[in-house]
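**Q** here you go, sequence then predicted model.
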Amino acid sequence: MEYTHLGRTGLTVSRLCLGTMNFGPHTEEADAHRLMDTAHERGINFFDTANVYGRDPEGNLKGRTEEIIGRWFAQGGGRRERTVLATKVYGEMDGWPNGGKLSAFAIRKSVDASLKRLQTDHIDLYQMHHIDRDTPWDEIWQAMEVLVAQGKITYVGSSNFAGWHLAQAQEAARSRHFLGLVSEQSLYNLLDRTVELEVIPALQHYGLGLLPWSPLRSGLLGGILRKEREGTRVRGATAYASELLDTHRDRLQTYEDFADELGLDPADLALAWLLSRPAVTAPIVGPRTAAHLDAAVAALDIRLDHKTLDRLDEIFPGHRPAPEDYAW
């Protein structure tokens, strides 16, 4: 396993982060526990979850994923001590006023509930799942400072922030002499490269790590056309993912053909590309089996030359930093 620092911090994390969103809705608890054990065996020490994960199709059972992780920690054997634990706050949990978002009241309520479900006394990386346009930054940072002082959280991160939001957050934290954000979780993969415009330049400026979610774009970059032909495609993808497949079918076929030329699995190529990108700390992978996890780990050994990277840019055009991308 390869390791790196999370952004500008001294915290050491694996270059792959285990995503747990499937735990509960798609992965049974016993299988989830085995996956987490396997992740540790492979050297992955960085796990990501969220307070709202675990929802069923009706939107019930929020918090179930954290509970599954908590029961795994409770087995002992150094499981908690060897894990850099990241979870999130913002999502509405109980349908009652202040049951979500980022007021100081909601943050205090949410962190205590997550700690209880996770059966731990602290969260290593507490991430804001979305920007809250209704709560001033001074209120948010005051709440986070209290949690750090209480030892309930160690670092603060963000997710799904725009570049402007990152700048707002960091400048407000700086005025309070607070560390502020250390990482941002964004949608980033070969098909979705919008963050290259302003988010990645902001991350580089402020020294934040990037944790790309959906690195295979719901399986579209994992050899989906080959799996269709072989009859091994897993059904159950969202309607939106199916629409994306129809939209990008020709491009994905070109991509899969190129992966074949390189002798690489498309999923490994997609992960290797992300690992080569500036500011990326660790793509968040969501395996359902140990074999899927091992395939993700294999991508760490792939080094892509400039010719390969240029060809991928031709297939999936990216962005230059703004404003040069769209202005002289």
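**A** Great, that's in hand.

**Q** switch to C-alpha atoms for all contacts and neighbour counts from now on
**A** Fine.

**Q** can you pull out the helices in this protein?
**A** Under the criterion DSSP state H, helices of the chain are mapped to 29-41, 64-73, 104-118, 137-150, 163-175, 199-206, 224-230, 239-262, 266-275, 290-298, 306-315.

**Q** another structure for you, compare them:
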Amino acid sequence: MNKRSLGSSDLQVSEIGIGSNNFGRKCDIKQTQEILNAALELDINTIDTADIYGGGGVSEEYVGAATKNKRDKWIIMTKFGAPTIPGTDPHSSMEPSATKEYINFAIEASLKRLQTNYIDVYQVHFPHEEVPSEETMSALNELIVAGKVRYIGCSNYKVWHMVESQNIATSRGNAQFISSQPPYSLIDRRIEKEHLPACERYGIGIIPYSPLASGLLTGKYQKGKPAPKGSRFEESTTSGYATRFLNDRNFEVLSKLEKFAQEKNIKLSHLAIQWLLMQKQVSTVIAGVTSVEQLQDNIKAVDIKLSEEDLVTINELTK
């Protein structure tokens, strides 16, 4: 498994990383350990989690239990500050935020659950625009100085907010974001207009989330048909979140991509991952898995070869 620099840092991340949103939900502790042990054998060293994953930090707990005896072999990224329904956060009476007070609380809680004394990349999960960027960036820098965090990143940030944060950090001589997690896939290419160029300008590595468009790019969803049993949209294909992916425009693009993949004798999900790996600033593709078999299948994407002509064709198909 090839490694890449995460943004302008010297942190070397595997091209394929492990998304852990299903740890604590669809995967129990034993299954999580099996997946992460298999990942190391496949030379995957990167795992992305969050204090909200698995419900109440369970994903972090599972990741911590599975990695504590081989901590030096892992790049562990986690996130804080995802909004929750008021009163449902089991960890604190405080509302998730990006204030210094909340950051100091959240880091200690994550370190404890992860059973480690440092986090490789600590990311702001969602922007909190009501909090001055000066406060957030200063608090994160203090964590680096204290040795609790090696690098920092952001997720779901608007371009202006990300750039403002970088400029504030630079003006103060503090640590800057080395990564950004936006939604990015063959179905959703919105970041290419402004977000991706800004990341290139500021040396920020892209870590795409929803690289398979919540399963749409696996071919499991078909227009006008019920969602498969056990899939994310099994209960409803017409909810607000589901229709972000399962809509007429996306099914039209999907149909074109499926035909292209068949002509090239490439599995659609492999095509989707390899295409992302060929995009500027993409450092690692985080793919959520629920089994060792799914993980083994995902890594086959790195062996896919796409020509410049293929990329031009794909660009036309996904406009």
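**A** Perfect, I can see it now. This is a predicted model, so every value here is computed, not measured.

**Q** tell me how they score on TM after superposing.
**A** After superposition, the two chains reach a TM-score of 0.91 (TM-score structural alignment, normalised by the length of structure 2), with 307 aligned residues with a Cα RMSD of 2.0 Å.

**Q** now the helices of structure 1 as CSV including distance to residue 13 of structure 1 and mean neighbour count?
**A** What follows is these, written out as CSV (distance: least, Cα to Cα, whole Å; neighbours: other Cα atoms under 10 Å):
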stretch, distance to residue 13 of structure 1, mean neighbour count
helix 29-41, 12, 18
helix 64-73, 18, 23
helix 104-118, 20, 19
helix 137-150, 20, 17
helix 163-175, 22, 17
helix 199-206, 18, 20
helix 224-230, 30, 14
helix 239-262, 29, 15
helix 266-275, 14, 23
helix 290-298, 14, 16
helix 306-315, 26, 13
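
**Q** want to try a markdown table for the ones you listed, with distance to residue 93 of structure 1 as columns?
**A** Converted to a markdown table, these look like this (distance: least, Cα to Cα, whole Å):
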| stretch | distance to residue 93 of structure 1 |
| --- | --- |
| helix 29-41 | 21 |
| helix 64-73 | 12 |
| helix 104-118 | 9 |
| helix 137-150 | 19 |
| helix 163-175 | 24 |
| helix 199-206 | 28 |
| helix 224-230 | 34 |
| helix 239-262 | 25 |
| helix 266-275 | 32 |
| helix 290-298 | 30 |
| helix 306-315 | 41 |
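
**Q** out of these, flag the one nearest residue 81 of structure 1.
**A** Of all the helices of structure 1, the one in closest proximity to residue 81 of structure 1, counting by Cα to Cα, is helix 64-73 (8.9 Å).

**Q** quick one: that closest one aligns where in structure 2?
**A** On structure 2, the counterpart of helix 64-73 of structure 1 by TM-score structural alignment is residues 58-67.

**Q** report the mean deviation for that stretch after fitting onto structure 1.
**A** With mean Cα distance after the TM-score superposition for structure 1, stretch 58-67 of structure 2 departs from structure 1 by a mean of 1.1 Å once superposed.

**Q** now do that stretch: everything it contacts.
**A** 20-24, 29, 32-33, 36-37, 49-53, 74, 110, 113-116 (Cα atoms under 8 Å, 6 or more residues apart in numbering).

**Q** again, 6 Å this time
**A** Here stretch 58-67 of structure 2 makes contact (Cα atoms under 6 Å, 6 or more residues apart in numbering) with 23-24, 29, 33, 53, 113-115.

**Q** over to stretch 111-123 of structure 2?
**A** With Cα under 6 Å, 6+ apart, stretch 111-123 of structure 2 has contacts from 60-61, 64, 75-79, 148-154.

**Q** repeat the analysis, applying 8 Å as the threshold.
**A** With Cα under 8 Å, 6+ apart, stretch 111-123 of structure 2 has contacts from 57, 60-65, 68, 71, 75-80, 147-155.

**Q** among those residues, which lie within strands?
**A** Members of the contacts of stretch 111-123 of structure 2 lying in strands (criterion: DSSP state E): 75-80, 149-155.

**Q** neighbour count and distance to residue 290 of structure 2 added to the residues you listed, as a markdown table?
**A** Shown next, in a markdown table, are those (neighbours: other Cα atoms under 10 Å; distance: Cα to Cα, whole Å):
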| residue | neighbour count | distance to residue 290 of structure 2 |
| --- | --- | --- |
| 75 | 19 | 20 |
| 76 | 25 | 18 |
| 77 | 20 | 19 |
| 78 | 26 | 19 |
| 79 | 24 | 20 |
| 80 | 24 | 23 |
| 149 | 21 | 28 |
| 150 | 17 | 28 |
| 151 | 24 | 28 |
| 152 | 25 | 27 |
| 153 | 24 | 26 |
| 154 | 26 | 25 |
| 155 | 23 | 23 |
